[in-house]
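Peer 1: Could you look at this predicted model? Sequence included:
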Amino acid sequence: MSAGNAEQAVHDTGAAGGGAAATNDPTSPAELAALLASTGYLADDGLAMAGYLALRLRRPLFLEGDAGVGKTAFAAALAKATGAQLVRLQCYEGLDAAQALYDWDFPRQILHLRAAEAEGRKDLENGLYDRRFLIARPLLQALEQSPCVLLVDEVDRADDEFEAFLLEVLADAAVTIPELGRIEAKTPPLTILTSNRTREVHDALKRRCLYHWVEHPDVERETQILRTRLPDVAERLATQVASAARKMRELDLIKPPGVAESLDWAAALDTLGTTDLDKETAAATLGAVLKYREDIERVRATIQDIL
């Protein structure tokens, strides 16, 4: 993985939580669904129930489902709806504890040593491991912020060793830094873990979480999502896009479209001034909703049935 991607993976911050009392504390799944809707996220009854129980029981929530169904967006909406701070840890193969937890700012430490040496101080290492030289990565950020929603995104992409480390951090809501001692969360973050099921996550991690499989929305709810997120899109077009996306998911495609792709397609069609989807326009814009040549060719061959 490139250094740039690694930096993005460990510096993304947003709203998350695990047991924090947030500004808005919903008293029912329906109230949580309404709060999420106020942020633009339309959750079905099952997801609203899972989110509500995670909040009330102070348990991590493990969300599994196809890519693009709104797992990551749910964590961001939950943080916004409850007034919590979002901290995001993007997982990838090779992610280790140092990249997820903390690191020392070596350039500043070297400057500190040089300054001490220039002043003729003999205790050159005094203050070298001061808290001001510590770079907090997402897991440490989540422990130090309250209320907080910690999003561990695509945990299935991380290695088994990182899963074991994550399990320990979540169980204790604390870490020990040898040079500084133990840092414990005043209020444990509400943790949302997501997985696209590229591999099975260990049972030990799942057992400590509430679980919910996030389904693709039905046509009616997907139409509502499109209209909420893209209010300028004509209602007829939103319905056509949602219906076509639903039919594509029933095909044996390499990568069926998620809601994220439906939004991209609707936005592209709206940019073209489309208000009524026809087969020529649909075929010409499939690159906005499908990401594999084989999928595009298959859908184009049956475009009349899709519409």
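Peer 2: Thanks, I have it.
Peer 1: going forward, measure contacts between C-alpha atoms and count neighbours the same way
Peer 2: Noted.
Peer 1: Once you drop chain neighbours, what's closest to Trp213?
Peer 2: Glu64 (4.9 Å; Cα to Cα, 6 or more residues apart in numbering).
Peer 1: pretty sure the one you found is touching Ile192, no?
Peer 2: No - with contact defined as Cα atoms under 8 Å, Glu64 does not count as touching Ile192 (10.6 Å).
Peer 1: Among the two, which residue is more densely surrounded?
Peer 2: More neighbours surround Ile192 than the other of Glu64 and Ile192, with 29 against 20 (other Cα atoms under 10 Å).
Peer 1: still on that earlier bit, the residue nearest to Trp213: what's it in contact with?
Peer 2: When contacts are counted by Cα atoms under 8 Å, 6 or more residues apart in numbering, Glu64 touches 71, 194-197, 211-214.
Peer 1: From those, which land in strands?
Peer 2: 194-195, 211-213 (DSSP state E).
Peer 1: Filter those down to the buried ones, PyMOL style.
Peer 2: Buried subset of the ones in strands among the contacts of Glu64, written as a PyMOL selection, criterion 16 or more other Cα atoms under 10 Å:
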select buried, resi 194+195+211+212+213
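Peer 1: so which helix or strand takes in the closest residue to Asp159 other than its chain neighbours?
Peer 2: Of all residues not flanking Asp159 in the chain, Glu93 sits nearest, at 5.9 Å (Cα to Cα, 6+ apart). According to DSSP states H and E, Glu93 maps onto no helix or strand at all.
Peer 1: List of residues touching stretch 159-167?
Peer 2: Under Cα under 8 Å, 6+ apart, the answer for stretch 159-167 is 92-97, 155, 202, 204-205.
Peer 1: where along this structure do the strands fall?
Peer 2: Under DSSP E, the chain gives strands at 13-15, 61-64, 85-90, 102-104, 134-136, 148-153, 174-177, 181-184, 190-195, 210-213.
Peer 1: what about the helices in the stretch 51-200 of the chain?
Peer 2: Assigned by DSSP state H, counting those that start in this stretch, the helices in the stretch 51-200 of the chain fall at 71-82, 97-100, 106-118, 138-144, 160-172.
Peer 1: Arg132 is nearest to which of those?
Peer 2: Closest to Arg132 of the helices of the stretch 51-200 of the chain is helix 106-118 (Cα to Cα; 9.4 Å).
Peer 1: Please name the residues that touch the most centrally placed residue in the chain.
Peer 2: With distances taken as Cα atoms, centre = their mean, Thr72 lies nearest the centre of the chain, 3.0 Å away. With contact taken as Cα under 8 Å, 6+ apart, Thr72 is in contact with 151, 153, 194.
Peer 1: Second structure follows, compare the two:
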Amino acid sequence: MQTIDDVQTMLADQGYVCGRALATVVFLSQSLGRPLFLEGEAGTGKTEIAKALAASLGRDLIRLQCYEGLDAASAVYEWNFAEQMIAIRTAEAAGGADRNALKSELFTEDYLIPRPLLQAMRPNPKGAPVLLIDEIDRTDAPFEAFLLEALSDFQVTIPELGTIKAPEPPLVILTSNRTREVHDALKRRCLYHWVDYPTFDREMDILTARVPDAARDLSREVVAFVQRLRGEDLFKTPGVAETIDWAKCLLALDVITLSPEVISDTLGAILKYQDDIQALQGSAAKRLLDEARADLATG
């Protein structure tokens, strides 16, 4: 990637349409070897950019899906206890096993199960992989503190084996849906970008790239309706992922144009909470559709 335009072109080739600001921070992240921290609402394309980047560069994508209670051991490595037990039983059956020698043999690479962080630190013939640390806001402060070493020096420590340092730093992307604030110490080690909901034109470009078989008039109605829907008082605002899902559903149903009835029947593709779906039934759906069409007429 020589320029910011190259980044946009490469990602577009993978069906990921992004603005220049996002392309700039991706370019700088790769040029400077700094982790990229992407924050924003769910469904705005944070995870997808890591997938598109890995595909465009021909690199492996290694994903660490975060969750409450995730600890360093689960993220870095585990010992293959089943194989270790078999080795112990085999040695005992053979008789005369040297306990100290057996202990040293059990904690070697042969019995190590690498997890995402360790996988990302190892040499790779394709080049440094893309390491996606997804939804970091779901973890807790101790795990964030552990990541400081990994992201500062691109190395991890296994007590039995020592410190393992990446020969070439992986391309790191962290995402957060901002369910809680991530500590400043972690953010300082990253370049930051807020991934917002796209404008009408950009969302049209995204939908055209991801659902090319959808008729343009229907796509315009879908995007205009979702853009209006985001202005409603909802428990969960639909993201771009929901726009794409909805368009695919309408295409599968051979829908040519939106109607209040079609919208009511397919709301489950764009809204994921019953209270939100209930609020959009009947006259509310018709009102939003009328407003969306008025936007298209004046836009």
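Peer 2: The structure has been received and is ready for your questions. As the structure is a prediction and not an experimental result, all values here were calculated from the model.
Peer 1: TM-score for this pair?
Peer 2: Remark: TM-score between the superposed chains equals 0.91 [TM-score structural alignment, normalised by the length of structure 2]; 282 aligned residues with a Cα RMSD of 1.2 Å.
Peer 1: what stretch of structure 2 does stretch 216-226 of structure 1 fall on?
Peer 2: Stretch 216-226 of structure 1 corresponds to residues 197-207 in structure 2, going by TM-score structural alignment.
Peer 1: And that stretch, what's buried?
Peer 2: In stretch 197-207 of structure 2, counting by 16+ other Cα under 10 Å, buried: 197-198, 203-207.
Peer 1: now swap in stretch 18-37 of structure 2 and tell me
Peer 2: For stretch 18-37 of structure 2, by 16+ other Cα under 10 Å, it's 18, 22-29, 33-37.
Peer 1: biggest separation within the residues you listed, which pair?
Peer 2: Cys18 and Gly33 (20.7 Å).
Peer 1: Save the contacts of Glu64 of structure 1 as a markdown table, and put in distance to Arg108 of structure 1 too.
Peer 2: Listed next are those as a markdown table, based on distance: Cα to Cα, whole Å:
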| residue | distance to Arg108 of structure 1 |
| --- | --- |
| Lys71 | 38 |
| Thr194 | 35 |
| Ser195 | 37 |
| Asn196 | 39 |
| Arg197 | 41 |
| Tyr211 | 43 |
| His212 | 44 |
| Trp213 | 45 |
| Val214 | 45 |
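Peer 1: and Arg197 of structure 1, what pairs with it in structure 2?
Peer 2: By TM-score structural alignment, Arg197 of structure 1 lines up with Arg178.
Peer 1: list the contacts for its match?
Peer 2: 39-41, 137.
Peer 1: With distance to Ala87 of structure 2 added, can I get those residues in a markdown table?
Peer 2: A markdown table is the format used below for these (distance: Cα to Cα, whole Å):
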| residue | distance to Ala87 of structure 2 |
| --- | --- |
| Glu39 | 46 |
| Gly40 | 48 |
| Glu41 | 49 |
| Asp137 | 40 |
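Peer 1: now, which of those residues sits nearest Cys249 of structure 2?
Peer 2: Of the contacts of Arg178 of structure 2, the one sitting nearest to Cys249 of structure 2 (Cα to Cα) turns out to be Glu41, at 22.6 Å.
Peer 1: how about the nearest residue to that closest one, chain neighbours excluded?
Peer 2: Glu41 of structure 2 sits nearest to Asn177 (Cα to Cα, 6+ apart), 5.2 Å away.
Peer 1: returning to that earlier point: you'd agree the residue nearest to Asp159 of structure 1 is up against Arg157?
Peer 2: Yes - between Glu93 of structure 1 and Arg157 there is a contact at 5.6 Å, judged by Cα under 8 Å.
Peer 1: Give me the neighbour count for the counterpart of Lys80 of structure 1 in structure 2.
Peer 2: Matched by TM-score structural alignment, Lys80 of structure 1 corresponds to Ala55 in structure 2. Neighbour count for Ala55 of structure 2, taken as other Cα under 10 Å: 17.
Peer 1: before we move on, back to that, is it possible to get JSON lines of the ones in strands among the contacts of Glu64 of structure 1 that adds distance to Leu128 of structure 1?
Peer 2: Written out in JSON lines, the entries for these read as follows (distance: Cα to Cα, whole Å):
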{"residue": "Thr194", "distance to Leu128 of structure 1": "38"}
{"residue": "Ser195", "distance to Leu128 of structure 1": "39"}
{"residue": "Tyr211", "distance to Leu128 of structure 1": "44"}
{"residue": "His212", "distance to Leu128 of structure 1": "46"}
{"residue": "Trp213", "distance to Leu128 of structure 1": "47"}
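Peer 1: List just the nearest of the ones in strands among the contacts of Glu64 of structure 1 to Ile306 of structure 1.
Peer 2: Trp213 (26.2 Å).
Peer 1: is it true that the closest one touches Leu63?
Peer 2: Yes - between Trp213 of structure 1 and Leu63 there is a contact under Cα under 8 Å: 5.9 Å.
Peer 1: before we move on, the earlier item: need the helices of the stretch 51-200 of structure 1 in CSV (columns: distance to Ile303 of structure 1).
Peer 2: As requested, these are exported to CSV (distance: least, Cα to Cα, whole Å):
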stretch, distance to Ile303 of structure 1
helix 71-82, 29
helix 97-100, 45
helix 106-118, 57
helix 138-144, 45
helix 160-172, 43
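Peer 1: Where does the longest helix anywhere in structure 1 end up in structure 2?
Peer 2: The longest helix of structure 1 (DSSP state H) is helix 235-249. Using TM-score structural alignment, the residues of structure 2 aligned to helix 235-249 of structure 1 are 216-230.
Peer 1: Now that stretch: buried residues?
Peer 2: Those would be 218-227, 229, for stretch 216-230 of structure 2 by 16+ other Cα under 10 Å.
Peer 1: how about the strands of structure 1 in a markdown table, adding distance to Lys122 of structure 1?
Peer 2: Supplementary listing: the strands of structure 1 in a markdown table, determined by distance: least, Cα to Cα, whole Å:
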| stretch | distance to Lys122 of structure 1 |
| --- | --- |
| strand 13-15 | 40 |
| strand 61-64 | 51 |
| strand 85-90 | 41 |
| strand 102-104 | 22 |
| strand 134-136 | 23 |
| strand 148-153 | 42 |
| strand 174-177 | 25 |
| strand 181-184 | 25 |
| strand 190-195 | 46 |
| strand 210-213 | 54 |
